[in-house]
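A.B. asks: predicted model, plus sequence, below.
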Amino acid sequence: MIEEKIQQHGEALYQALRAQVCVRPLTEQEPGITIEDAYHISQSMLQHRLDNEGEKVVGKKIGVTSKPVQEMLGVFQPDFGFLTDAMAYPDAAEIPIAGNLIAPRAEGEIAFRLKKDLVGPGVTEADVLDATETIIPCFEIVDSRIEDWKIKIQDTVADNASCGVYVLSEKEVDPRDYDLPNLKMTIWKNGEFHSEGLGSAVQGNPLTAVAWLANTLGEFGIPFKAGELILSGSLAPLIPVVAGDEMRLEIEGIGGCSCKFV
């Protein structure tokens, strides 16, 4: 795709984000779009946020890693995007929907806080563990600037992996003390049990997902940096939310986090 088209779509997605409106799927607008094209569109969209809003990149995210999420969205390989400081909410936060989100869905995840740089390709699960300071229970609130969530992999990658905002627990623990594939997460919506999942839902092991992301972004010359957060993917199906909904999750033996939508 020519640079002019990349910039055009990047700006259109940025304007959609700011106006909280949707655009027609890029895979319909540009039938020949590749994942590499989509990644460059995502970078263009991100650059508008950095330049125009003063946001700062604080991490990266992987999404569409578990079978339930893939089946729900009809996207059968992971996506990847960037986290900025403006996306972050504290535990128990009230998250506004109007003027902030379009069609949000909550995901229960494990976040990684890095203490060392990681530069792919060639990153292994052992490298990820060695570079991780703590893991943190997390809600990612995904959102889509693509009409009706009609996304293919190129659409979601271009749209910064359908990232909206995220909520971090106050609980941070050393991952070396836990069996990550067997960590059990339970999720409640409005006080009632909704779903549960294990760490193994994320490519068999959250470490595997983070290594994949480090290696995938490494091919584009993008490193993981010490201090960054890495969201490793949803352990359970996506949960649509509207104003008034309250979400809570708990990871057995670690702790949890919550948020309310207003």
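C.D. replies: Thanks, I have it.
A.B. asks: only C-alpha atoms for contact and neighbour calcs from this point on.
C.D. replies: OK.
A.B. asks: contact partners for Glu228?
C.D. replies: Contacts for Glu228 were tallied using Cα atoms under 8 Å, 6 or more residues apart in numbering; they are 58-60, 113-114.
A.B. asks: rerun at 6 Å
C.D. replies: Residues near Glu228 by Cα atoms under 6 Å, 6 or more residues apart in numbering: 58-59, 113-114.
A.B. asks: do the same with Glu53
C.D. replies: Neighbour list for Glu53: empty [criterion: Cα under 6 Å, 6+ apart].
A.B. asks: tell me how far it lies from Leu217.
C.D. replies: Per Cα to Cα, to the nearest Å, Glu53 is found 24 Å from Leu217.
A.B. asks: quick one: the helices in the stretch 1-150 of the chain, in order.
C.D. replies: Along the stretch 1-150 of the chain, counting by DSSP state H, counting those that start in this stretch, helices occupy 3-19, 26-29, 35-53, 67-73, 125-131.
A.B. asks: also this one, for the comparison:
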Amino acid sequence: MIHAIRAAAQELLAAKEERSMLTEDWPDLDVATGYAIQDEALRLRRERGETLVGLKLGLTSRAKQQRMGIDAPLLAWLTDAMILPAGVPVPELIHPRAEPELVFVMGKRLAGPGATAATALAAVSHVCAGIEIIDSRYCDYKFTLPDVVADNGSSAFFSLGPVSKPPSELDLSLEAALVEVDGKIVDTATGAAVQGHPAEALALAANALAARGLAIEPGWVVLTGGMTDAVEMKSGSRVAAHFSNLGSVTLTA
């Protein structure tokens, strides 16, 4: 099993083009093993010099959970190599998509079990806007839950906006984002799309990590999940997310 986990992590990290799902050759792959593959990939990333900077939640909207047949989000790791500074074009990827996110930067350690939205929010230093670039290694973004967990939640890059505020200054359930592609508004949502409130997602993350003996650490960045459906980033396209109180984030492909 250890060798299979290591081989799967290495294959997913090295993938430069679409590949078949792991479950096609590993039909009994389960979510717990998917997280073991994800953790092994993080170990390999750290081995090559990357630093763990936080985590992301995926499948936080009720609609996405229903489509996948689950009742809770998935978690994935973020490293410093995934940070995309402002003004830097999105590197060439397989089939990148962008989604707006409300992002927490942690001021205190947040550990479960028993974390609530209130205790989670009390551990947050500040909130900012972000865009996550996802890029599934699987053909046509088709996968099972164990597959996408193993693939680190389809993570690729993320970019943060220039405005940050303490959570006490925001109504995060009403904080809105407009998604613009090449000058045209294509979608809009509020923070309520993320588990009803992004702090609920943060608490869920802390409680899920506690089951693995882990916690959300001070200084970590936490991407709380896509507020809208992800939009395709074609070569030469420009995607922007405009937030009510947190400014704008713009990326070009």
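C.D. replies: It's in. All figures in this text were calculated on a predicted structure; none of them were measured in a lab.
A.B. asks: single out the most deeply packed of the helices of the stretch 1-150 of structure 1.
C.D. replies: Of all these, helix 35-53 carries the top mean neighbour count, a mean of 19, counting by mean count of other Cα atoms under 10 Å.
A.B. asks: can I get the helices of the stretch 1-150 of structure 1 in TSV with distance to Phe224 of structure 1?
C.D. replies: Listed next are the helices of the stretch 1-150 of structure 1 as TSV, based on distance: least, Cα to Cα, whole Å:
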stretch	distance to Phe224 of structure 1
helix 3-19	23
helix 26-29	28
helix 35-53	16
helix 67-73	25
helix 125-131	10
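A.B. asks: can you count the residues close to whichever residue in structure 1 pairs up with Leu202 of structure 2?
C.D. replies: Using TM-score structural alignment as the criterion, Leu202 of structure 2 maps onto Val210 of structure 1. The criterion is other Cα atoms under 10 Å. On that basis, Val210 of structure 1 has 27 neighbouring residues.
A.B. asks: tally of neighbours for the closest residue to Ser136 of structure 2 other than its chain neighbours?
C.D. replies: Counting by Cα to Cα, 6 or more residues apart in numbering, the nearest residue to Ser136 of structure 2 once its immediate chain neighbours are dropped is Ser154, at 4.5 Å. Under the neighbour criterion other Cα under 10 Å, Ser154 of structure 2 is assigned a count of 21.
A.B. asks: now do the same for Ser154 of structure 2: its match in structure 1.
C.D. replies: With the correspondence set by TM-score structural alignment, Ser154 of structure 2 lines up against Ser162 in structure 1.
A.B. asks: now do the contacts for its match.
C.D. replies: Contacts of Ser162 of structure 1 (Cα under 6 Å, 6+ apart): 142-144, 156.
A.B. asks: which of these are retained in structure 2?
C.D. replies: When the contacts of Ser162 of structure 1 are mapped onto structure 2 and checked using both residues aligned by TM-score structural alignment, their matches' Cα atoms under 6 Å, the preserved contacts are 142-144.
A.B. asks: among these, which lie within strands?
C.D. replies: Assignment to strands by DSSP state E places the following of these there: Val142.
A.B. asks: can you give me the helices in the stretch 101-250 of structure 2?
C.D. replies: For the stretch 101-250 of structure 2, applying DSSP H, counting those that start in this stretch gives helices covering 117-122, 145-150, 198-210.
A.B. asks: other SSEs contacting the second one?
C.D. replies: To tie it back to what came earlier, the one meant is helix 145-150 of structure 2. Secondary-structure packing of helix 145-150 of structure 2 (3 or more Cα pairs under 6 Å, 6 or more residues apart in numbering; DSSP states H and E): helix 31-47.
A.B. asks: Ser173 of structure 2 -> structure 1?
C.D. replies: For Ser173 of structure 2, the aligned position in structure 1 is Pro181, judged by TM-score structural alignment.
A.B. asks: and its match, how far from Val142 of structure 1?
C.D. replies: Here Pro181 of structure 1 is placed at a distance of 23 Å from Val142 of structure 1 (Cα to Cα).
A.B. asks: more neighbours, these two?
C.D. replies: Between Pro181 of structure 1 and Val142, counted using other Cα under 10 Å, Val142 has the larger neighbour count: 22 against 17.
A.B. asks: which position in structure 2 pairs with the more buried one?
C.D. replies: Structural alignment (TM-score structural alignment) places Val142 of structure 1 against Ile134 in structure 2.
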